[in-house]
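Visitor: okay, sequence plus prediction incoming.
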Amino acid sequence: MRNLILTAGLLASLALPAAAQAPQVLRIGVTPGPHAQILEAVKPVAAKRGLDVRIIEFSDYVVPNEALSAGEIEANSFQNQPYLDNQRKDRGYKIESVALTVNFPLGIYSRKHKSFDDIPAGGTIAIQNDPTNGGRSLLLLQDKGVIKLKPNVGFKPTVADIIENPRRLKFIEVDAAQTPRSLPDVDAAAINTNYATPAGLKPSDAILREDPKGPYVNLLAVRTADKDKPWVEALVAAYRSPEVKAFITETFKGSVIASW
């Protein structure tokens, strides 16, 4: 009887560490396409670090930060710093970046024209209706000599900041997720890569393409209250691992660029 009691006690003591080592569940919000694909590659690497990554897909750019702020997810991976800064300013989110991830060079696509020069005077261009991505599209058009913006407009210019538009292009602002669907109705549309890819568009199809530079590298974001928790460091290490970098390089062939 004494041996049975000792054995039972030993088994109970061994069970405690096992329970204590249960994987940390992390719900991570992403937009469909490359962000979700990359997180799938992160999952097995994160599992080795004691993290159970569960991917939650959102169809737009607004809800992932709302969900993170509300505690419905632990992290998100879909945005760049200018967009996060704008969201924090407008909505008061206590959210911050914990690591840079990948860059998606923005492209201008067309179903009607093989080059941007083919777009006629007065042609219609769809851009995103949020300040960060819409501004990014206008900066791309300025960089390519299509328009000129007011000096010192920063990273979030609007259509009202256009001071020279020699081709009298008309700009239509639509939700970023809807830009691929706008292509039949416009001469061209500025489309983020994570929306272009699911729509069957390749970066090589773009008639204008952003240079992979500047402040538009994407990031991992968490609530400010969580930024120093051990799981954050483990998640960053898993994401920025050699295995995930190799996956990005081999899968996206330069359309998505690792930041590390």
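Guide: Yes, it's here.

Visitor: please make it C-alpha for all contacts and neighbour counts, starting now.
Guide: Noted.

Visitor: report the distance from stretch 170-180 to the chain centre.
Guide: Mean-position distance between stretch 170-180 and its chain equals 17 Å (C-alpha atoms, centre = their mean, to the nearest Å).

Visitor: how about stretch 14-21?
Guide: How far stretch 14-21 lies from its chain's middle: 37 Å, per C-alpha atoms, centre = their mean.

Visitor: helices or strands up against the one helix or strand residue 190 maps to?
Guide: Under the criterion of DSSP states H and E, residue 190 resides in strand 188-191. Applying 3 or more C-alpha pairs under 8 Å, 6 or more residues apart in numbering; DSSP states H and E, one finds that strand 188-191 contacts strand 107-109, strand 124-128.

Visitor: can these go into a markdown table with extra columns for distance to residue 243?
Guide: Converted to a markdown table, the helices and strands packed on strand 188-191 look like this (distance: least, C-alpha to C-alpha, whole Å):
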| stretch | distance to residue 243 |
| --- | --- |
| strand 107-109 | 27 |
| strand 124-128 | 33 |
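
Visitor: of all the ones you listed, which one comes closest to residue 90?
Guide: Residue 90 lies closest to strand 124-128 among the helices and strands packed on strand 188-191, at 17.5 Å (C-alpha to C-alpha).

Visitor: so what secondary structure elements neighbour that closest one?
Guide: helix 131-143, strand 170-174, strand 188-191.

Visitor: and the ones you listed: which comes nearest residue 259?
Guide: Nearest of these (C-alpha to C-alpha): helix 131-143, 18.9 Å.

Visitor: can you give me the buried ones in the closest one?
Guide: For helix 131-143, burial by neighbour count (16 or more other C-alpha atoms under 10 Å) applies to 131-142.

Visitor: what sits up against whatever helix or strand residue 98 lives in?
Guide: Assigned by DSSP H and E, residue 98 belongs to strand 95-100. With contact meaning C-alpha atoms under 8 Å, 6 or more residues apart in numbering, strand 95-100 is reached by 68-69, 81, 84, 88, 217-224, 227, 232, 236, 259.

Visitor: at 10 Å what do you get?
Guide: The contact list for strand 95-100, computed with C-alpha atoms under 10 Å, 6 or more residues apart in numbering, reads 65, 68-69, 75-77, 79-81, 84-85, 87-88, 216-228, 232-233, 235-237, 239-240, 258-260.

Visitor: got another, please set it beside the one above:
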Amino acid sequence: MKKTIAAGLFLALFTLLVGCASSETAGSEKEKTIKIGVTGGPPEEITNLVKEEAKKEGIDLDVIKFNDIVTPNQSLADGELDLNMFQAKQFMEKYVADRKDPIVAIGTTYNSTLGIYSEKYESVDDIPEGATLGVPNDPVNLWRGLLIFEEAGLIKVKDDVQLATLNDIEDNPKKFKFKEIDVTLMLRTLNSIDAGIVASTTAFNMGLEPIEESIFLETGDSFPMVVATNEKDKDNPDYKRIVELYHSDAVKTYIEDKYGEVIRVTDDPFTIE
């Protein structure tokens, strides 16, 4: 009888231990960690809010901040990241065309504006003939900057030109000069030029309010920010869920309250045109 009782106790203890181990394993399987690269300012702030929403669904979003606009794609291609969210669709496409890295956009998040800033003039109409205008030195943002100067009525760019360069300026009635400058350094260079193109993300990061301190703000939605991943992971359901969370009610409300018209959530997370 004692042997039977002892055997029963051993079996019960063994079952309990196995059950606990199984529960721990199941719990660890539910906790999914996804590494996402961002740059400072709105990309980091908004993604940290997405992290809070993802945590409610058992996803640990590890937000990693970068200080430049090249390394996040390199780190993604090298497998150090699962996702990144810091760039416009066209910027990513140009990077892929140049580097041949298997990076793809799996969804859009929001449209972040660029603007014209000046330390000398309070209106684009005040910029004098022969002034020096700063444009970003990467091909996509240079093209975008030229389109903003065109929207402001300062120049005319040739129609239907993709990745327009300075050579595609069709009309420059005030004979402006153009200087190519790293987009992340433009604000610090304004004292040596008459006006320049600055990303609202950079302006926010430097403590500026784009609506109040730019002299012209882009109005279009043609350069949406994207979530990118490696091509082999483009159908990962957890990664797609992260894209959807950028469109959650909590994130939309945060963006509308904090950024107003400067940053606008895209209409459809999975429409990438």
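Guide: Sure, I can see it. Predicted model only: the values in this text are computed from it and were never measured.

Visitor: what's the TM-score here?
Guide: The TM-score (TM-score structural alignment, normalised by the length of structure 1) is 0.94; 257 aligned residues with a C-alpha RMSD of 1.4 Å.

Visitor: among the helices and strands packed on strand 188-191 of structure 1, which is the most enclosed?
Guide: Mean neighbour count (mean count of other C-alpha atoms under 10 Å) peaks for strand 107-109 among those, with a mean of 26.

Visitor: all helices for structure 2, in order.
Guide: Secondary structure of structure 2 by DSSP state H: the helices cover 2-30, 42-55, 71-77, 89-99, 139-151, 186-189, 200-205, 210-213, 237-245, 249-259.

Visitor: of these, which is nearest residue 121 of structure 2?
Guide: Among the helices of structure 2, helix 210-213 sits nearest to residue 121 of structure 2 (C-alpha to C-alpha), with 10.9 Å.

Visitor: elements contacting the closest one?
Guide: strand 114-117, helix 200-205, strand 216-217 (3 or more C-alpha pairs under 10 Å, 6 or more residues apart in numbering; DSSP states H and E).

Visitor: so where is stretch 101-111 of structure 2 in structure 1?
Guide: Using TM-score structural alignment, the residues of structure 1 aligned to stretch 101-111 of structure 2 are 93-103.

Visitor: before we move on, back to that, between the helices and strands packed on helix 210-213 of structure 2, which one is nearest to residue 40 of structure 2?
Guide: The closest of these to residue 40 of structure 2 is helix 200-205. By C-alpha to C-alpha, the value is 6.4 Å.

Visitor: superposed on structure 1, what's the mean shift for the closest one?
Guide: On superposition with structure 1, the mean distance recorded for helix 200-205 of structure 2 (mean C-alpha distance after the TM-score superposition for structure 1) is 1.0 Å.

Visitor: what helices and strands are in contact with that helix?
Guide: Under the contact rule (3+ C-alpha pairs under 10 Å, 6+ apart), helix 200-205 of structure 2 is packed against strand 32-39, helix 42-55, strand 114-117, helix 186-189, helix 210-213.

Visitor: of these, which stretch is the most buried?
Guide: Burial of these is given as mean neighbour count (mean count of other C-alpha under 10 Å); strand 114-117 ranks first at a mean of 26.

Visitor: sorry, back to before: what residues of the match of stretch 101-111 of structure 2 count as buried?
Guide: For stretch 93-103 of structure 1, the neighbour count (16+ other C-alpha under 10 Å) marks 93, 95-103 as buried.

Visitor: including distance to residue 178 of structure 1, could these go into CSV?
Guide: Conversion of the buried residues of stretch 93-103 of structure 1 to CSV gives the following (distance: C-alpha to C-alpha, whole Å):
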residue, distance to residue 178 of structure 1
93, 25
95, 26
96, 27
97, 26
98, 29
99, 28
100, 26
101, 24
102, 22
103, 21
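
Visitor: surely residue 153 of structure 1 and residue 135 touch.
Guide: Yes. At 9.3 Å, residue 153 of structure 1 and residue 135 qualify as touching, with contact defined as C-alpha atoms under 10 Å.

Visitor: which residues in structure 2 does stretch 230-249 of structure 1 align to?
Guide: Residue span in structure 2 matched to stretch 230-249 of structure 1, by TM-score structural alignment: 237-256.

Visitor: and the counterpart of residue 145 of structure 2 in structure 1, what does it touch?
Guide: In structure 1, the residue matched to residue 145 of structure 2 (TM-score structural alignment) is residue 137. Going by C-alpha under 10 Å, 6+ apart, residue 137 of structure 1 touches 106-108, 126-128, 131, 143, 156-158, 189-192, 209-210.

Visitor: just residue 211 of structure 1 next, same as before
Guide: Counted by C-alpha under 10 Å, 6+ apart, residue 211 of structure 1 has contacts 104-107, 140, 143.

Visitor: quick one: which of these is nearest residue 41 of structure 1?
Guide: Closest to residue 41 of structure 1, out of all of the contacts of residue 211 of structure 1 and judged by C-alpha to C-alpha, is residue 104, at 17.5 Å.

Visitor: pull the number of nearby residues for the closest one.
Guide: 23 (other C-alpha atoms under 10 Å).

Visitor: how about residue 248 of structure 2?
Guide: What residue 248 of structure 2 shows, counting by other C-alpha under 10 Å, is a neighbour count of 13.

Visitor: ok, residue 252 of structure 1 next?
Guide: If we define neighbours as other C-alpha under 10 Å, then residue 252 of structure 1 has 14 of them.

Visitor: ok, it to residue 103 of structure 1 distance?
Guide: Residue 252 of structure 1 sits 11 Å away from residue 103 of structure 1, going by C-alpha to C-alpha, to the nearest Å.

Visitor: find the nearest non-adjacent residue to the residue nearest the centre of structure 2, please.
Guide: In structure 2, the residue lying closest to the centroid (C-alpha atoms, centre = their mean) is residue 86, at 2.4 Å. What sits nearest to residue 86 of structure 2 in space, not counting adjacent residues and going by C-alpha to C-alpha, 6 or more residues apart in numbering, is residue 38, at 5.2 Å.
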